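Engineer: for reference, the sequence and a predicted model appear below.
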Amino acid sequence: MASSYNPEIATGLGEKPQENYRFALISLTSLFFMWGFITCLNDILIPHLKAVFSLNYTQAMLIQFCFFGAYFLVSLPAGKLVKRLGYQKGIVTGLVVASLGCALFYPAAEFATYGLFLGALFVLASGITLLQVAANPYVNSMGSSETASSRLNLTQAFNALGTTVAPFFGAVLILSVASSAASDLVNTQAEAEVVKLPYLLLSGILASLALIFSKLKLPKIEAHMADDTSQISYKGKTSALQSTHLVLGAVCLFVYVGAEVSIGSFLVSFLGESHIAGLKEADAAHYIAYYWGGAMIGRFIGSVVMQKIAAGKMLAFNALMAALLVAVAMTSSGSMAMWAILAVGLFNSIMFPTIFSLALRDLGPHTSQGSGMLCLAIVGGAILPLLQGITADAFSIQQAFFLPIICYGYIFFYGAKGSKM
């Protein structure tokens, strides 16, 4: 017989767990910033390595395939590891692995081998996956379920701050330096070595954060750390998979991450098209900040607005607006197409944290399992950009944007209906 679940006993409410929540949330914002920063650097890495190794769009999208493919392979083991270690130790482990992944860019650049770059990205993404599996449900648990979307939007706003800053960092330390290397030393190794310094710096920062987080005194939330949730019955369910809103939410997260990453991955190339803006890579990289900056602004606004408006309604509205903007970018040219695609970031803003929190609602002891499932769905960032790359090679970059429109259609459905319990 399945055992019963008492949330008051599990959380230890008598111990006033909210005393340290504010400090913990402030500390966790640094993690959200860092993995946003690192993930967005892929948008700079793609055009750089595409030029260095003379890749077509499909081959270049292997960068996102390896990075987000790690979510598919690592998420479930990461969920089990977090369940065993706890949120804080899971975070520290994720930071150490991510630091190692960044350090591996050095030998990849030294040997100027595309396969080694992909391997380094996979290790880096494995660490980021572990951070996501631990940090997102941790934030989700620090308060009532009614305000979970608002909390995640606030912390994810700092994730978007990282994605806003990263293009400037990448443009200065990667693309602009690469242009000089290309003019002075026309060989693959000289251009490949450009990434050594930026990623070694990131490795050092991540290692420092791992040390800091290992010393912090963060609150322990035992409710989601049961050893064997398969024998725990919570509201008649013994598995997160029995919750329809979680399963539909996992699909929604799959298509959302796929759409967001597809658009971000092609921005530099799209803005470089002669009939759009005709920008050089280093100049186009600066405009990526508008895309991710819109996401940052939208999340700060969303964290306030969603305390008054239902999360599902906000998600449906934003999905509809994003789809319309992508359609404009597909069917127009010049500045209209450019600003339409950049404005999509504003409406992407609340989607990830809102989908995540809606899908995890009221899972109790199955929250960790649910978080692992959702992080598994982030593999959409590996598959859909690759499909868009194939489409761009076969037709054009502009026509390939029909894939994100389909994705936003499903997100609209989830916000309007699928997320209802």
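Structural biologist: That came in fine, so what should we check first? What you see is a predicted model, and the numbers here were worked out from it, not measured in a lab.
Engineer: can we go C-alpha only for contacts and neighbour counts from here?
Structural biologist: OK.
Engineer: secondary structure element for Ile91?
Structural biologist: For Ile91, the element it lies in under DSSP states H and E is helix 87-103.
Engineer: helices and strands around that helix, which ones?
Structural biologist: helix 62-85, helix 114-141, helix 196-215 (3 or more C-alpha pairs under 8 Å, 6 or more residues apart in numbering; DSSP states H and E).
Engineer: now with 7 Å, please.
Structural biologist: Here helix 87-103 touches helix 114-141, helix 196-215, going by 3 or more C-alpha pairs under 7 Å, 6 or more residues apart in numbering; DSSP states H and E.
Engineer: out of those helices, deepest packed?
Structural biologist: With neighbours defined as mean count of other C-alpha atoms under 10 Å, these peak in mean count at helix 114-141, which reaches a mean of 24.
Engineer: show me what it is packed against.
Structural biologist: helix 62-85, helix 87-103, helix 105-111, helix 148-170, helix 367-377.
Engineer: another one to put next to it:
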Amino acid sequence: MEVKILTKNGINFLIPFILITSCFALWGFANDMTGPIVKAFSKIFRMSVTEGALVQVAFYLGYFAMAFPAAMFIQRYSFKAGVLVGLSLFAIGSFMFFPAKMTGMYYPFLLAYFILTCGLSFLETSCNPYIYCMGSEDTATQRLNLAQAFNPIGALMGMYIAMEFVQIKMSPMTTEQRAILPDTQFNILKDNDLSVLIGPYLGLGAACIFLLVLIRLTKMPKATDTRVNKSIVRAFKELLHIANYREGIIAQFFYVGAQVSCWTFIIQYGTRVFMEEGMDEKSAEILSQKYNIIAMVFFTVSRFICTWFLKYIPAGRLLSILAISAIGLTIGAILFPDRNGIYCLVGISACMSLMFPTIYGIALRHVGDNVKFAGAGLIMAILGGSVFPPLQALIIDSGITIMDISATNLSFTIPLICFIVIAIYGHRAYIRHYILSPDAEDHV
């Protein structure tokens, strides 16, 4: 790690960077443990894919609901205070899985996810601009990519825990077998599976408390916590005049939708392929999750590689190149009926690695003292993870087939559209920054 990217006005931000980057890994764990749980909830409660996808709706709705309150809070107090509140809500939501399990009902789990992600919204609203401010604006995108590189490390751990401590330990009974169980036997089975499911979340809550105490007891520099006496209305009027920012919100909305869709429904995609090869349902689900983990390994390695490429390739151009590559691979995932489609989905993860922090970094160019509110708007764009997965689930549940292409494959037209939007944004950002004059940049 180059020290110069973590220095500003002679102040070194290495220790705060390490502590805040730990939060990136922690919410990566929560995000990517949740994807496989969608399938688990569908089985446990005998629900459709669409009903199971409500987990993602609740999960990403919390991001949307809390982003602006979080921005107002850190505007009044500090980035550190925002991180502490975020970790507190994160822990509360995680511990709420125990009383939700005791009710034996689905909707209390959705409430727990919502509270948990209100905490994640506080964390991301605080941590992303905090990292952005830990050095010069010239190295901000590189710094964000470096911090975000530890997010998929946590995500890999989340996926592994979901497979080893939830999917494998759940009852091997298939969806069809569960559907015909008498209520008494079904409730016993459901209680057992829910006990398995909540374990990782209780551990996650304990980890949040540990990190909260560590950050609380550590002296964090306040050089980045500049308060600005400005109303939200004025701040956003100024922000919406910046083309990179207003288009960046749209691009981030579509990116998160694509990411969540690809990582959630690779389980359904792989299960269909492997069951057609002759596997039983549980084995097919576990093997699908292994491919999901491989995809995250590609994502992690690609993040570090792409961060290095940013030294030589402009951020907007690299973003558009990766989005175009993702478009090609998504088309492959739609058209291939066999394992080739799964290989394409794994490849898509490598393309996605750079997208979130790069869109974030590009969008924050020239926002000046509006950085906290600007960060909140970009975190609200995470709502895309709540919008697109249910649409994809509806296509899967419809069972529609076009030219012998299954509904599961056709559902990936949703992330295809998302990647097209991202490619356009990357190209426009490159044109504005490197070809048009600075005066033209804010108005195109």
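Structural biologist: Arrived safely. Please read these numbers as outputs of a predicted model, since none were measured by experiment.
Engineer: report the TM-score for the pair.
Structural biologist: The TM-score (TM-score structural alignment, normalised by the length of structure 1) is 0.91; 404 aligned residues with a C-alpha RMSD of 2.2 Å.
Engineer: among the helices and strands packed on helix 114-141 of structure 1, which is nearest Thr39 of structure 1?
Structural biologist: Nearest to Thr39 of structure 1, of all these, is helix 148-170, at 7.4 Å by C-alpha to C-alpha.
Engineer: what's around the aligned partner of Tyr414 of structure 1 in structure 2, how many residues?
Structural biologist: Applying TM-score structural alignment, one finds that Tyr414 of structure 1 aligns to Tyr425 in structure 2. Other residues within reach of Tyr425 of structure 2, judged by other C-alpha atoms under 10 Å, total 25.
Engineer: Tyr425 of structure 2 reaches Ala251, doesn't it?
Structural biologist: Yes: look at Tyr425 of structure 2 against Ala251 with C-alpha atoms under 7 Å: they come within range, at 6.5 Å.
Engineer: compute the inter-axis angle for the helix or strand hosting Gln185 of structure 2 and helix 79-95.
Structural biologist: Taking DSSP H and E as the criterion, Gln185 of structure 2 maps to helix 183-217. Orientation check (axes from the mean of the first three to the mean of the last three C-alpha atoms, to 10 degrees): helix 183-217 of structure 2 against helix 79-95 gives 160 degrees.
Engineer: please identify the buried residues of the very next helix or strand once past helix 183-217 of structure 2?
Structural biologist: Next helix or strand after helix 183-217 of structure 2 toward the C-terminus (DSSP H and E): helix 232-239. Neighbour counts over helix 232-239 of structure 2 (16 or more other C-alpha atoms under 10 Å) mark Ala235, Phe236, Leu239 as buried.
Engineer: dump those to a markdown table, plus distance to Leu416 of structure 2.
Structural biologist: As requested, the buried residues of helix 232-239 of structure 2 are exported to a markdown table (distance: C-alpha to C-alpha, whole Å):
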| residue | distance to Leu416 of structure 2 |
| --- | --- |
| Ala235 | 33 |
| Phe236 | 30 |
| Leu239 | 29 |
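Engineer: show me which of those is closest to Phe304 of structure 2.
Structural biologist: Leu239 (30.4 Å).
Engineer: how near is the closest one to Ala179 of structure 2?
Structural biologist: 52 Å (C-alpha to C-alpha, to the nearest Å).
Engineer: which one of the helices and strands packed on helix 87-103 of structure 1 lies nearest to Ser150 of structure 1?
Structural biologist: helix 114-141 (9.5 Å).
Engineer: give the aligned range of the closest one in structure 2.
Structural biologist: Helix 114-141 of structure 1 lines up with residues 106-133 of structure 2 when matched by TM-score structural alignment.
Engineer: in contact with Leu248 of structure 1, which residues?
Structural biologist: For Leu248 of structure 1, the contacting residues are Gly418, by C-alpha atoms under 7 Å, 6 or more residues apart in numbering.
Engineer: try 10 Å this time
Structural biologist: With contact taken as C-alpha atoms under 10 Å, 6 or more residues apart in numbering, Leu248 of structure 1 is in contact with Phe254, Ile355, Ala359, Tyr410, Ile411, Phe413, Tyr414, Gly418, Ser419.
Engineer: which of these has the largest number of neighbours?
Structural biologist: Of all the contacts of Leu248 of structure 1, the highest neighbour tally under other C-alpha under 10 Å goes to Ile411, namely 32 neighbours.
Engineer: now name the helix or strand holding it.
Structural biologist: Per DSSP H and E: helix 402-413 holds Ile411 of structure 1.
Engineer: how close does that helix sit to structure 2?
Structural biologist: Compared with structure 2 after fitting, helix 402-413 of structure 1 has a mean deviation of 0.6 Å; criterion: mean C-alpha distance after the TM-score superposition for structure 1.
Engineer: pull out the buried positions in that helix.
Structural biologist: So for helix 402-413 of structure 1, counting by 16+ other C-alpha under 10 Å, buried means Phe402, Leu403, Pro404, Ile405, Cys407, Tyr408, Gly409, Tyr410, Ile411, Phe412, Phe413.
Engineer: Val326 is in contact with the first one, correct?
Structural biologist: Translated: Phe402 of structure 1. Yes: the pair Phe402 of structure 1 / Val326 is scored as a contact, 7.9 Å apart, by C-alpha atoms under 10 Å.
Engineer: got a list of what Ser411 of structure 2 touches?
Structural biologist: So Ser411 of structure 2 contacts 261, 265, 269, 333-334, 389, 391-398, 400 (C-alpha under 10 Å, 6+ apart).
Engineer: show me what it aligns to in structure 1.
Structural biologist: Taking TM-score structural alignment, the alignment pairs Ser411 of structure 2 with Ala400 from structure 1.
Engineer: likewise Ser22 of structure 2?
Structural biologist: Checking TM-score structural alignment: Ser22 of structure 2 goes with Ser30.
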